[in-house]
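Student: my questions concern the predicted model and sequence given below.
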Amino acid sequence: METTTSKTHIVKDLFAFILIVFMAYILQDFLIPIVFAMILSVLIYPIVRYFEKSLCFNRIVSITIAIIIFTVIIFSIFVLIGIQFEEIMNKSDMYFSKIGSKLTALIQQTENSTGIETEDIVGSKDIKVKEIVKENSANILNFITTSGSILSDFILSPLYMFLFLLYRNFLISFLYRATSKISTKKNTRIILNELYNVQQNYMLGLVSVMVIVGLLNSIGLLLLGIDYPFFFGFLCALLLLIPYIGIMIGSLIPALIALATKDSYWYAIGVVAIFGFIQFIEGNFITPKITGSKVSLNALVSILVIILFSMLWGIPGMILALPITASLKVVFDHSEKFKPIGFLLGQAEEKYFNSKAKNRLKKWKKIRKNKKTS
């Protein structure tokens, strides 16, 4: 009887999960701006609180000023990116011409050294390498500008942010009432505080990491003598919004610029190598140190959820994957039913492995001692 009941619960949970995913996919145009607005509301809440408490401003005035400041900063960043891109694209013909001539020479050198015909390498003797490079570069630029302007497309997000911040006490009271049957008010408050801390820690940590990575990228490009080092350095840092993948995409454009403006291919390889090394430092040292244990998701789960959310919501899903999963982990950690899933999402702590290893060592020594005694 118990087995049948447990199977029934599993089927119900599985059906509920499938239904939630289906609804999230169907309602993505409605949900994505709201989720962005919720996360960004947490980010600017300290500013709103400062205006309300320290400057004694009206709540509506405080929220309006905070949203205007935030919007102006974001708009200014995208305007600067657009201006710099326009300047680079004005030189694109020169860049493409140089890249095309270098690739042609490289293909010719490959043909001479290996005996493989050019037609076998590029598919046709009449194909224009310059056009291939130009087309692929345009695709890369289009991807970067699309992923970078995601937030600016959501016209409703500032309105949602305003309403979330204006009715924050009302919404919290609603959550207390909605969870009264499954949790005490104290437990609900603890969960809400942890959710706030997770999002605040993640967003502030992400901004700090972007600044540090942007500086490191810029210094690396400056040492290599690549054009527009600070622009490309901070553009790549901005693409950290797309974890793991963004920094790799951001390295392609300066690598192409290096290929076009430098005499040696090694400069382009050096750009990719430097960005890859900085990504390694960022992922293993900078982000864990700054973001801390509040967003404690292990690397395997992080990669998997980024892939799954990208399949569900595209590029916005890749950006939202980690903050949403971190929030789910907080909820799971406070649920007896889903606590094992919360454990699975968390960091595989070194202490856990050490304690397991010590226990195995003790058992092994005990077995050996018993064998010797017998």
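Tutor: Looks like it arrived, so ask away.

Student: make it CA atoms for all contacts and neighbour counts henceforth
Tutor: Noted.

Student: check which helix or strand residue 243 maps to.
Tutor: Counting by DSSP states H and E, no helix or strand carries residue 243.

Student: surely it and residue 319 touch.
Tutor: Yes. Taking contacts as Cα atoms under 8 Å, residue 243 lies within contact range of residue 319: 7.2 Å.

Student: so between these two, which is more surrounded?
Tutor: Set side by side, residue 243 and residue 319 show more neighbours around residue 319, with 23 against 18, by other Cα atoms under 10 Å.

Student: please report how far that one lies from residue 36.
Tutor: Distance, residue 319 to residue 36, using Cα to Cα, to the nearest Å: 9 Å.

Student: can you give me every residue that contacts residue 296?
Tutor: 326, 345-347 (Cα atoms under 8 Å, 6 or more residues apart in numbering).

Student: quick check: the gap between it and residue 342.
Tutor: Separation of residue 296 from residue 342 (Cα to Cα): 10 Å.

Student: next up, a second structure to put side by side with the first:
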Amino acid sequence: MQKARNSNIVRIAALLLAGVLLVHIMSEAQLILLPLAWALFISLLILPVTQWLEKKVPRPAAIISVLIIVTALIGLVLYILSFQIVGLLRDAPAVTNKLNDWILSFQEIGEETLGVTNETIAQQVSSSLSGIFSNSLIMLRNSLFSAFQTLTLISVIPLYIFFMLYYRDLFYDGFLGLAKNYRTKASDIISKVNDVVQQYMVGLMGVTVIIGILFYIVLTLLGINYALFFAVLLAVFNLVPYIGVIVASLVVILYTIATTDTLFYPVAVLVALWFIQLVENNLITPYILGSQVRLNPMAALIAIFVGGNIWGVSGMILFIPLLGVLKVVFDEFEELKPIALLLGDYRNQQEVKGKEPTEEL
């Protein structure tokens, strides 16, 4: 009994050590692993289109054609958004002056209701602005390095995508060769992982487009300037579950406060964004994504924070499907099923149990 207990302790310690080592490697090798992760998910996303084109043209031509189409679509969106961004920057001084007027109004309210003098409030605001300014300098310095990293990622990802799609048969055979003792199970795992990631990414893109259109319609009807830019901002930040849309909504609401004369429009924007999020969480996402990833909210939230700490915003987006992939793998091994149980959604597990046939007595 003591020997078995010691063996379990050693096994748990080895797993914890492997986990810490894996996190360290992912953090230190970010420039290598991050573009590979993005390339893998994008490759699975465009794989069906590539396979369809390969029936008509050779594989290299099919892959290059799809990459050109995707790049052209992204370039078109960025080109249209550039006009919105230029206009937004042109209006920045007016927006800043309006925010200063709001600060002065709050100063007067604070002096009348709380007895706090303007000098005290001004000192607090000044110290806060000083802190923001110093932090901004640090962020600017870090952004220069981040810009280099971003350019590196953007230039490398298409190459990774091309080689992953071109040599996918070779990678598949090589993986099965490494797992020759579990060839059938390995093939089944690859098929399930491919289905989960592919359906999740396609569904996620569909949800993003629908949400972006709804945001654009609402902001346009409310007469908010640069509605297209803010709609794209909200849709993109919506890719980060639970957190992203809150941050983007605050930006839109602050801009609305600074560019309107009444509180009606900020309140209307807040209510409209909340209603769209309610519809998205309860109708759009469950209908399109279903339960492909099948993670419980707590596991998803932890994945977001861990991913953000390791890979930044990219980690917040990528770690949800990555954790879903791990759950699919864990489900295939009896020893790892308890971990899959911890990651899974209780409601989905109850549905699965309800479908299991009862044993005959």
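Tutor: Great, that's in hand. If you're wondering where the values come from, they're calculated on a predicted model, not measured in any experiment.

Student: ok so, going back, so for residue 319 and residue 36 of the first structure, which residues contact both of them?
Tutor: Taking Cα under 8 Å, 6+ apart as the contact criterion, no residue touches both residue 319 of the first structure and residue 36.

Student: shared neighbours, residue 243 and residue 319 of the first structure?
Tutor: Shared contacts of residue 243 of the first structure and residue 319, counting by Cα under 8 Å, 6+ apart, come down to residue 306.

Student: report the secondary structure state of residue 224 of the second structure.
Tutor: The three-state label given to residue 224 of the second structure by DSSP: H, G, I helix; E, B strand; the rest coil is coil.

Student: so who does the closest residue to it other than its chain neighbours touch?
Tutor: Using Cα to Cα, 6 or more residues apart in numbering and skipping the chain neighbours, the partner closest in space to residue 224 of the second structure is residue 256 (7.0 Å). By Cα under 8 Å, 6+ apart, the residues touching residue 256 of the second structure are 224, 265-266.

Student: what does residue 71 of the first structure give?
Tutor: With Cα under 8 Å, 6+ apart as the criterion, no residue contacts residue 71 of the first structure.

Student: give the buried residues for the helix or strand where it lies.
Tutor: For residue 71 of the first structure, the host element (DSSP H and E) is helix 59-90. Buried residues in helix 59-90 of the first structure, counted by 16 or more other Cα atoms under 10 Å: 59, 62-64, 66-67, 70, 81.

Student: as a markdown table, these with distance to residue 28 of the first structure would be great.
Tutor: Listed next are the buried residues of helix 59-90 of the first structure as a markdown table, based on distance: Cα to Cα, whole Å:
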| residue | distance to residue 28 of the first structure |
| --- | --- |
| 59 | 31 |
| 62 | 30 |
| 63 | 26 |
| 64 | 27 |
| 66 | 27 |
| 67 | 24 |
| 70 | 24 |
| 81 | 28 |
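
Student: biggest separation within those, which pair?
Tutor: 59 and 81 (33.4 Å; Cα to Cα).

Student: please report how far the equivalent of residue 184 of the second structure over in the first structure lies from residue 314 of the first structure.
Tutor: Applying TM-score structural alignment, one finds that residue 184 of the second structure aligns to residue 186 in the first structure. Using Cα to Cα, residue 186 of the first structure is found at 37 Å from residue 314 of the first structure.

Student: between those two, which one's more packed in?
Tutor: Set side by side, residue 186 of the first structure and residue 314 show more neighbours around residue 314, with 15 against 10, by other Cα under 10 Å.
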